[in-house]
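J.: all I have is the shape, not the residue letters:
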């Protein structure tokens, strides 16, 4: 009986799943109303965001308190690791779909549409070259180069992966100062990355004439880099929570899955960026 209690934990009934469901309903409904210019759309949308934030703080706070009170054992830890692993796998598939779309249009669709009778289906002057500006081909634009802000951002993200690993080593050695400093530097590097990406977007619109509607090149560029930037934002928020928990005295060398989960996510974001840099910017 004692062994079963140590291995298994049954949480109390929670109100937060229903709050999450309501938040997503309002989020989706508000977005649909907003894009259709219904005045109530933004209010419904941000109400969903507010409820979602409340749910995240409440539910994750409950999990943290349960963990710190020693209620979780090996079985719960294993379940958390499997769950995080499958979540990251779903994110891999998410980006695989976007990379697949870029591969399809760049390698297959764009060249194929420039041959034979397909030209009659498109606009005058279409030549099947990449990058392709679509029907706006007459408007000159400059593709985003790799050796500038993208290369600097690559160095920043690689450095952030190293500082996060350094923080992890500090935690394993019981050096909490190293843990906190490594986390802080990682978060700051993530913030610099996002600031440079925002500047890159402003530069693209203002000086390169590269916009979201610049044909298939513009849409795939902003889709891939924008969603990656969103993931960097989420990862930085996760690491900020881990820093706050570390400052509150949470985590031990033997029990720190929350930190590990955030680190896994951040390293995943780093790897995705390497693919983005090569495929979107360099090639």
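T.: Now that the structure is in, tell me what you want to look at. Just so it is clear, the model here is predicted, and its values are computed rather than measured.

J.: from here on, contacts and neighbour counts on C-alpha atoms
T.: Will do.

J.: my guess is residue 22 contacts residue 47. True?
T.: No. Contact criterion Cα atoms under 8 Å: residue 22 and residue 47 do not qualify, at 9.9 Å.

J.: separation between the closest residue to residue 245 other than its chain neighbours and residue 188?
T.: The spatial neighbour of residue 245 that comes closest, neighbours along the chain excluded (Cα to Cα, 6 or more residues apart in numbering), is residue 251 at 7.7 Å. When distance is defined by Cα to Cα, to the nearest Å, residue 251 is 22 Å away from residue 188.

J.: which one's more surrounded, the two?
T.: Between residue 251 and residue 188, counting by other Cα atoms under 10 Å, residue 251 is the more crowded of the two (21 against 16).

J.: which residues touch the more buried one?
T.: Going by Cα atoms under 8 Å, 6 or more residues apart in numbering, residue 251 touches 171, 245, 259.

J.: so residue 277 sits against residue 148, correct?
T.: No. Under the criterion of Cα under 8 Å, residue 277 lies out of contact with residue 148, with a separation of 11.3 Å.

J.: which of these two has more neighbours?
T.: It is residue 277, of residue 277 and residue 148, that has more neighbours when counted by other Cα under 10 Å, with 19 against 10.

J.: try it against this one:
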């Protein structure tokens, strides 16, 4: 607690005391990045460094969030803090928009610019065996005239991607119902619909795990399957990770609701998680059309 805070009174603007959490979280992320980089380059020991980084990071974040929740429930956060949280969450979601925009942009550039240019007459002298066909689903196709990409089958929209689309759209509806119930002061109804939303998120992840297993074992579709495979797994994989994070957000918000946190007037923790979940829904709609249909 800040030394400038008077006990029992909401400060004009709460300033927390110096904290060790930022340094510890940064150290955990350093291990994650270092371990992931070394693991990709074939060092088996790096997997344990990666897992250790995730463990440290998760431990630090739960302590950090627990502290922030305690400060909020103690009445230390004024309306100015509420506004700063809203701006912070807005900029965070904007950064996520740019993150996914980069991957959608890579897919767009590959299909509509790089592929036609490489298959043009100008490049025929440099790469005479190249065929500008999307996707590169067979040996010798597109970016693999030297047969370095094994034949694979592309992933269509039926049935799992369509089922997952329905699941996420339904979860957006249940989350909105829960929000309206919270504003109306119906806590039990809010908790029920929040659990429904969490369950829908878990079901989505279960279907995606099955889809990945099906892709690797039956379709021979892998991260190394040319530009198609890399963009497919990067887009769907990162989105799946965001669904997992959003599901955890909603789970912890639901637990807080069961503990009596939030009021119809003050519940930005709920709203912030809801913003993130709706963002994940919108990204999936774009991904569903661009990756599975087009």
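T.: It's in. Predicted model only: the values in this text are computed from it and were never measured.

J.: tell me how they score on TM after superposing.
T.: Once the chains are overlaid, their TM-score stands at 0.93 when taken by TM-score structural alignment, normalised by the length of structure 1; 281 aligned residues with a Cα RMSD of 2.0 Å.

J.: tell me how far the residue nearest to residue 245 of structure 1 lies from residue 154 of structure 1.
T.: Residue 251 of structure 1 sits 30 Å away from residue 154 of structure 1, going by Cα to Cα.

J.: ditto for residue 242 of structure 1
T.: Following Cα to Cα, the distance that separates residue 242 of structure 1 from residue 154 of structure 1 is 24 Å.

J.: between the two, who's got more neighbours?
T.: Between residue 242 of structure 1 and residue 154, counted using other Cα under 10 Å, the more crowded position is residue 242 (24 against 18).

J.: hmm, back to that, mind putting the contacts of residue 251 of structure 1 in TSV, neighbour count included?
T.: Below are these laid out as TSV (neighbours: other Cα atoms under 10 Å):
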residue	neighbour count
171	22
245	16
259	22
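
J.: tell me the one of those residues nearest residue 16 of structure 1?
T.: residue 245 (21.5 Å; Cα to Cα).

J.: what's the counterpart of that closest one in structure 2?
T.: Per TM-score structural alignment, the equivalent position to residue 245 of structure 1 in structure 2 is residue 256.

J.: can you check residue 71 of structure 1 too?
T.: When the structures are aligned by TM-score structural alignment, the residue of structure 2 matched to residue 71 of structure 1 is residue 76.

J.: check which helix or strand the residue nearest to residue 45 of structure 1 when sequence neighbours are not counted maps to.
T.: The shortest distance from residue 45 of structure 1 to any non-neighbouring residue, by Cα to Cα, 6+ apart, is to residue 30 (4.0 Å). Assigned by DSSP states H and E, residue 30 of structure 1 belongs to helix 16-35.

J.: find me the equivalent region of that helix in structure 2.
T.: The aligned range for helix 16-35 of structure 1 is 21-40, by TM-score structural alignment.

J.: so who does residue 225 of structure 2 touch?
T.: 136, 149-150, 152.

J.: please enumerate the strands of structure 1.
T.: According to DSSP state E, structure 1 carries no segments that qualify as strands.

J.: which of the contacts of residue 251 of structure 1 fall in helices?
T.: Judged by DSSP state H, helices contain the following of the contacts of residue 251 of structure 1: 171, 245, 259.

J.: thought residue 29 of structure 1 was touching residue 47?
T.: No. With contacts counted by Cα under 8 Å, residue 29 of structure 1 stays clear of residue 47, the gap being 10.6 Å.
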